[in-house]
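>>> Just the structure for this:
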Amino acid sequence: MKNTKIVIALLAMQFLPMLVTGQKTTGTTPILAGFRDAVVQTEYGKVKGYIHNGIYTYKGIPYAQAERFMAPTKPDSWTDIRSSMAYGPVCPMMEPTTKVSDESEFVYHHDWGFPNEDCLRLNIWSSGTDAKKRPVMVWLHGGGYSAGSSQELPSYDGENLSKKGDVVVVSVNHRLNILGFLDLSEYGEKYKSSANVGMMDLVSALQWVKENIASFGGDPNNVTIFGQSGGGGKVVTLMNTPSAKGLFHKAIAESGVVGSFQDKAITKRVAAAVLDELGLQTAQIAEIQKISYEKLAAAGTKALQKVRAQLTTEGKPMAGGGWSPTLDGSFLPYQPSSPEALAISANVPLLIGSTKNEFVPSLSALRNGSSEDVKGFLQKKYGEKTDAYIAAVRKAYPADTKPTDLMDIDDRFRQGAVRYSNLKSATNTAPVYMYLFTWQSPVVDGYYKAIHCMEIAFAFNNISRCEEMTGGGKEAYALADKVSQSWINFARAGNPNHKGLPTWQKYTSANGATMILDNQCVEKYHHDKEFLEITAPKTL
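Coordinates of the predicted model:
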């Protein structure tokens, strides 16, 4: 009997990990992070990452360096093997996140990272460091041009997308807000590029990719840039950037384009207001390099408020609402809608779209609003067009039944995507494909619908990492399989079609072809034409 008890105890100890975790042990180690694992030679020295579930992973690799307000230059070389296993610093934010909404933070699950102005870093995921020449997908994060980072959302992790499509995924940190877009060009030759150094950083990252990505198993001649929200705006900006031509070959813009670049007359006013807030004279401009970021950011915020108020009085809009790319005549010589700008990327296939609900107005206004409440909300916004608006929404989305569904249809990002697609499809020699992500998340009683950022988890095949946003159900996994495959196929050959979807036709302004991404994916043609006409014009 005593021996029997001993045997039972030993068996219990053997299977204890399975009882505790509810998972079977595989007998293999999912992560390899030894000193000899995942070592790759770059132009600047060797880097060592790690291998997780068969994916070679590298984080925090410096792709450039820069002094404050100056154009980026190549990074310094190193002699030892550089450990590149953890995310690098992120660009400081104008308003550090010290307080968040509990519910929305549950849904988005942010990772704010650690801030440092020395933030020009990139991350790489690849299924091999051989000579296979895999398609490369360079992710540009959201947050407008003022916030965000390559690690901000769990959906940004590139492992699953890399594994599924045998693609190399790259994500990038760069300078934002006042660090990336303060126009000091009036104050000396050394600051001549300061208005756009945040975008120059991204060009430097693409140049690094061209020079080094083959060592990570990628093809430098098959690079797709893709991004969401502000990242979508950055994608479109790069499509209009002469110095970026040839550094990427396909583009995906999710829930974000750029309407126009900031006028230099305005950016000069903002810079003068910043110096005034800091108490600096023109002759003291060198002092701006020594001022703490916190003081600089505070001055920038006050300067923007001051200039915005002046422009409102003068009846002049501020493009982008603040820190954003500037039409400087050199790095960005053309407005995005000009023929010269459109010609720069005429041979670049474009996949573009948005989500059905984006910022979901009912979340903050009328979460459980009645039909009367919703109509009152709409009347304040659309006035005498309210009845026509309601009829247009019901025609476009006949399955919507909740009163708040009427007010939650995005009338901003969809407008921008359609306008830019009309321009590109009319001038591109390469195809344009349009999508609309309409899948409704079940989390928090379904209130978050197809909110801004919802589609990212599906594009990256990251449902398991984003259960708080997607619910993690079978429908989410099934749609993620279809969406991520489209993104992969587009990156590979410029065409998002695959057997899991109905035929996805090229977009033209005449056919309005839009792939509806939902539990049942269908292609529709001008399905929301009346809605777009009623809600236009809108600016991004």
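>>> use CA for all of it now, contacts and neighbours both
Fine.
>>> Show me what the lengthiest strand in the chain is packed up against.
Secondary structure assigned by DSSP state E gives strand 218-228 as the longest strand of the chain. The contact analysis (3 or more CA pairs under 8 Å, 6 or more residues apart in numbering; DSSP states H and E) places strand 218-228 against strand 134-140, helix 197-212, helix 230-239, strand 250-254, helix 474-493.
>>> Okay, angle between it and helix 230-239 too, please.
Going by axes from the mean of the first three to the mean of the last three CA atoms, to 10 degrees, strand 218-228 is angled at 120 degrees with respect to helix 230-239.
>>> now the other sequence, so there's something to compare against:
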Amino acid sequence: MTGVHEMPEATATLPTCEVRTRQGTVRGVVRGGVRTFWGLRYAGPAVRFRRARPGPGWNGVFDATTPKAMAPQAPFGGIFRTPPGGFSEDCLYLNIHVPDEPSPTPRPVLVWIHGGAGGSGAANQYDGTALARHGNLVVVTINYRLGGLAQLDVSAWGPEYQGSGDLAFYDQVAALEWVRDHIGAFDGDPEFVTIAGESAGAGSVVELCASPVSAGLFRGAIASSAPALSDRRPGGHLEELAKKLRLPPDRLQRRLVECSWPELLDLAAKARGRREVAKTYLHGKVADLIAAKAERAPDLVIGYACHEGDSMEFLTRQGLRRLGPLAGPMLHLLMLQVVPHVAGGRDQRREYLRRLRREHGVRYGARFNDLVWTDLFRRGAVEAAEGAARAGARAHVYELDVPTVIAGQRMRSTHGVDISLTFNCWRDPGAMDEPLTDDQDAPALADRWVAMIAQFCRTGSADGPLGSWPAYDVAERPVLRVAPRESRILRDPDPEYRQRVWPERAG
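Predicted coordinates for the structure are as follows:
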């Protein structure tokens, strides 16, 4: 769920500011009481299929007054606007937003990882002005490689291509390493870094919490609608492509390296197979890996919307309109591809569907799709929180109940509505598209939500700004139901549901 307006002011008319870093001097702009630096390199220019390497410094002054390129991806649809900056494989940039007033001590840092199902999105979609100013935080938004440029596994070509199927994760780690080494020049405290994200970005947040590769780079994490995760990903890409293109290995390699990025994204889509391989940065179940970190496990805020599937259904149907009456069956087939992630594995898929249908008496259509989507993100939240609680870290779980509006369509509380709260678009001069809710009490809730984020970044506890919010434990399982007018604690909501529907938890 993403989208922003074009830049609200011509940057040439904005006052500028400069910061001296170890890499050189950076020039940004001052807007809305915040110093903004667009498009700083956190790594050298990306080399196709290879992991990011540290970027060099520069002579003179680096121009960070305008947005830089985002990762190559399919064109944005008509609902969400394309952000500025264009597309390029040279996309390993980040943006920084810093309150334009002196601070007696370094500020906590929030690093935002965008969503987009691993195939779309950009740092430039999210303006951190209001979040930085009203939370008194340094806000960093990052790009990372997407689609086939991040996911095509060519590790068989040699050691320099190891990790080629997992480049999104390694780009995110490279960005966090840059923050650790350089954010002090922007009044940020590298000892108080919190990572945050929504949807696929939230999934990245949870994986960063679990992986040993990212140890020590942050101390807190906020994950909005993180899906249930596996330590495996699709594999067998090269074999699939070689068969479909009828090319020998040497000619296939040359074509993949030399072709344009639009052609590469198209080829990668054709290469998807059902075989799975282990992710190179995870070796076990996410919850177990978080628990195993013990005192090194980050504190966590994680949650989901009450009806995650409403927006997923609407947006997917928009994309399938050309299919007419076939859109419903196609949507159902797409949903069945999600089921293994909810069920806990492909071998549990049939049993999960049997239990879900028995529990709700529904087998097809919008209600069925909403049940599965909501279960995907609810399970992701529960399992990550359980891992954090087992490690002794503080975990806070929420359930968001904020009515949503997307492209004029009114929905129940659904996927993406938390973005409007996090970036407090009612107070943001460079806001996203119209807020994803028109509830009259939502702006006040956004103020409290930002206050919660700011407190969590400083203390690791979310208790207070949204009301009483005890840390999660596996005995009482407190979940905060967040609504525009009043939030309240639910004690172990739906315990029978977990037992009756999630297969391996039965008994």
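>>> so what number do they get for TM-score?
Superposed pair, TM-score by TM-score structural alignment, normalised by the length of the second structure: 0.80. Supporting alignment: 453 aligned residues with a CA RMSD of 3.3 Å.
>>> returning to that earlier point: the longest strand of the first structure vs the second structure, average distance?
Strand 218-228 of the first structure, aligned to the second structure and superposed, deviates on average by 0.4 Å (mean CA distance after the TM-score superposition for the first structure).
>>> if we can go back for a sec, how about the helices and strands packed on strand 218-228 of the first structure, which one is nearest residue 308 of the first structure?
Nearest of these to residue 308 of the first structure, taken as CA to CA: helix 230-239 at 20.5 Å.
>>> May I see the helices and strands packed on strand 218-228 of the first structure arranged in JSON lines, with mean neighbour count and distance to residue 187 of the first structure as well?
What follows is those, written out as JSON lines (neighbours: other CA atoms under 10 Å; distance: least, CA to CA, whole Å):
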{"stretch": "strand 134-140", "mean neighbour count": "28", "distance to residue 187 of the first structure": "31"}
{"stretch": "helix 197-212", "mean neighbour count": "23", "distance to residue 187 of the first structure": "16"}
{"stretch": "helix 230-239", "mean neighbour count": "26", "distance to residue 187 of the first structure": "26"}
{"stretch": "strand 250-254", "mean neighbour count": "27", "distance to residue 187 of the first structure": "35"}
{"stretch": "helix 474-493", "mean neighbour count": "21", "distance to residue 187 of the first structure": "42"}
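>>> Which of the ones you listed sits closest to residue 38 of the first structure?
helix 197-212 (15.0 Å).
>>> Give me the residues contacting stretch 170-189 of the second structure.
Stretch 170-189 of the second structure has contacts (CA atoms under 8 Å, 6 or more residues apart in numbering) with 19-22, 42-43, 51-54, 92, 94, 98, 103, 105-109, 111, 113, 137-138, 142, 144-145, 163, 190-191, 213-214, 217.
>>> Where does it end up in the first structure?
The aligned range for stretch 170-189 of the second structure in the first structure is 200-219, by TM-score structural alignment.
>>> all helices for the stretch 51-200 of the second structure, in order.
In the stretch 51-200 of the second structure, the helices defined using DSSP state H, counting those that start in this stretch lie at 129-135, 147-151, 167-182, 200-210.
>>> residue range for the shortest one in the first structure?
Think helix 147-151 of the second structure. Matched against the first structure by TM-score structural alignment, helix 147-151 of the second structure falls on residues 177-181.
>>> Tell me how far the matching stretch lies from the chain's centre.
In terms of CA atoms, centre = their mean, to the nearest Å, the centre of stretch 177-181 of the first structure is found 18 Å from the chain centre.
>>> Give me the contacts around that stretch.
Contacts for stretch 177-181 of the first structure (CA under 8 Å, 6+ apart): 68-69, 93-94, 145-147, 194-199, 296-297, 300, 323-326.
>>> Among those residues, which lie within strands?
Per DSSP E, the subset of those in strands is empty.
>>> Aligned to residue 238 of the second structure, what sits in the first structure?
In the first structure, residue 238 of the second structure lands on residue 271 (TM-score structural alignment).
>>> and residue 274 of the second structure, which of the three is it?
State at residue 274 of the second structure, reduced to three classes by DSSP: H, G, I helix; E, B strand; the rest coil: coil.
>>> brain fart, residue 461 of the first structure
Secondary structure, three-state DSSP: residue 461 of the first structure is coil.
>>> That one corresponds to which position in the second structure?
The alignment partner of residue 461 of the first structure in the second structure, by TM-score structural alignment, is residue 424.
>>> now swap in residue 524 of the first structure and tell me
Using TM-score structural alignment, the partner of residue 524 of the first structure in the second structure is residue 490.
>>> list the contacts for the closest residue to its match other than its chain neighbours?
Among residues not flanking residue 490 of the second structure along the chain, residue 479 sits closest, at 5.1 Å (CA to CA, 6 or more residues apart in numbering). Listed by CA under 8 Å, 6+ apart, the contact partners of residue 479 of the second structure are 396, 397, 398, 399, 469, 472, 489, 490, 491, 492, 493.
>>> what secondary structure does residue 479 of the second structure sit in?
When classified by three-state DSSP, residue 479 of the second structure comes out as strand.
>>> Show me what it aligns to in the first structure.
For residue 479 of the second structure, the aligned position in the first structure is residue 514, judged by TM-score structural alignment.
>>> so residue 335 of the first structure is in which element?
Using DSSP states H and E, residue 335 of the first structure sits within no helix or strand.
>>> The stretch 301-450 of the first structure: strands as residue ranges?
With DSSP state E, counting those that start in this stretch, the ranges of strands along the stretch 301-450 of the first structure come out as 350-355, 432-437.
>>> got those strands as JSON lines, with mean neighbour count and distance to residue 469 of the first structure columns?
Shown next, in JSON lines, are the strands of the stretch 301-450 of the first structure (neighbours: other CA under 10 Å; distance: least, CA to CA, whole Å):
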{"stretch": "strand 350-355", "mean neighbour count": "29", "distance to residue 469 of the first structure": "14"}
{"stretch": "strand 432-437", "mean neighbour count": "24", "distance to residue 469 of the first structure": "15"}
